[in-house]
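**Q** Quick one: sequence plus predicted model below, questions after.
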Amino acid sequence: MPEAERDAVEAAIEGELRLLDPEVRASADLLGAQLHPEFIEFGSSGGRFDRTDVIVALTEEGARPAPPITASRMTGVRLAPDVVHLTFDTDNNGRLAHRSSLWRRTEDGWLLYFHQATPFTAPPASSLTRHG
């Protein structure tokens, strides 16, 4: 992967991981600093949310104690010089979701422009082994 692409993907991954940080999720200022002014999310609930909706919901949620959200299988690709697409899975206290996000480089740095979460259930352990 060329260095410019690697740097762009790493910046988006760092931003995504910051958004999972409980301290960031509890602060409207820290959270807002990561979200593009035109941010849109299609949540795992099926709802469509704008920047303000997400800031309000996450800061209210972040005010309550909860186990940390874990991310796995995070990968990214630079789609254009100023756009990175990330995909990953999260576990939020047993609620699993496949996630996709678009990050845009702006004058303020890399900001989350679009996010989508799709719930899923883990396959039974027996289906993870190959027989053959």
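**A** Okay, I see it. Please read all numbers here as calculations on a predicted model, not as lab measurements. Numbering: from 1, shown residues only.

**Q** Could you use CA atoms for every contact and neighbour count after this?
**A** OK.

**Q** Is the residue nearest the centre of the chain part of a helix or strand, or is it coil?
**A** Using CA atoms, centre = their mean, the residue of the chain that lies closest to the mean C-alpha position is Glu16, 4.9 Å off. Assigned by DSSP: H, G, I helix; E, B strand; the rest coil, the conformation of Glu16 is helix.

**Q** burial measure for Ala12, as a count.
**A** The local packing of Ala12 (other CA atoms under 10 Å) involves 28 other residues.

**Q** how about it, what does it touch?
**A** Residues near Ala12 by CA atoms under 8 Å, 6 or more residues apart in numbering: 84, 86, 103, 110-111.

**Q** three-state assignment of it?
**A** Using three-state DSSP, the structure places Ala12 in helix.

**Q** Mind checking which of the contacts of Ala12 land in helices?
**A** When the contacts of Ala12 are checked against helices (DSSP state H), there are no matches.

**Q** Let's see if you can find the most crowded of those.
**A** Most neighbours among the contacts of Ala12, by other CA under 10 Å: Trp103, with 30 neighbours.

**Q** take the one below as the second:
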Amino acid sequence: MELLDSDVRREPDRVRELLHPDFVEIGRSGRRWTMSATIAALEAETSRIQPETDEWLFNEVSPSLILVTYRITGDAGSSRHASLWDLSGAIPVVRYHQGTTVRANDE
């Protein structure tokens, strides 16, 4: 949830703490983002209302990896997200994230 907060998203040091050094994201557009590109883009983001989330599922992939899926609903419509969280370090960090836009009739 912290990564959905505009104030946190614009804090590069905090975002860096929450992302694995090998972090990769496939955005809703299909673009591939590295950790450094993600941090730069989030730092430049304007404030926004925190989107609504639901349909949270947590699936253990291994003792140190959790696949988290959820849906976001906001002004731009709905999207489904999947994040792979690495629990092997001092705090959980995101190793991989993907967002996919959901067409209104596919909810």
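**A** Received, thanks. Quick caveat: nothing in here was measured; it's all calculated off a predicted structure.

**Q** List the TM-score for the superposed pair.
**A** Laid over one another, the chains give 0.90 as their TM-score (TM-score structural alignment, normalised by the length of structure 2), with 107 aligned residues with a CA RMSD of 1.7 Å.

**Q** what does stretch 61-69 of structure 2 correspond to over in structure 1?
**A** Alignment of stretch 61-69 of structure 2 against structure 1: residues 79-87, by TM-score structural alignment.

**Q** count of neighbours near Gln50 of structure 2?
**A** In terms of burial, Gln50 of structure 2 registers 15 neighbours under the definition other CA under 10 Å.

**Q** Over to the one 10 residues further on?
**A** Neighbours of Glu60 of structure 2 under the rule other CA under 10 Å: 12.

**Q** ok, it - contacts?
**A** Residues near Glu60 of structure 2 by CA under 8 Å, 6+ apart: 66-67.

**Q** Report the mean deviation for the helix or strand encompassing it after fitting onto structure 1.
**A** When secondary structure is defined by DSSP states H and E, Glu60 of structure 2 falls within strand 52-62. Between strand 52-62 of structure 2 and its aligned stretch in structure 1, the superposed structures give an average distance of 1.1 Å (mean CA distance after the TM-score superposition for structure 1).

**Q** all strands of structure 1, in order?
**A** With DSSP state E as the criterion, structure 1 has strands at 35-42, 48-50, 70-80, 83-92, 95-106, 109-120.

**Q** okay if I get these as CSV plus distance to Val24 of structure 1?
**A** Below are the strands of structure 1 laid out as CSV (distance: least, CA to CA, whole Å):
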stretch, distance to Val24 of structure 1
strand 35-42, 12
strand 48-50, 18
strand 70-80, 15
strand 83-92, 16
strand 95-106, 17
strand 109-120, 14
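
**Q** out of those strands, nearest to Asp7 of structure 1?
**A** With respect to Asp7 of structure 1, and counting by CA to CA, the nearest of the strands of structure 1 is strand 70-80 at 9.5 Å.

**Q** in that closest one, what's buried?
**A** Buried residues in strand 70-80 of structure 1, counted by 16 or more other CA atoms under 10 Å: 71, 76-78.
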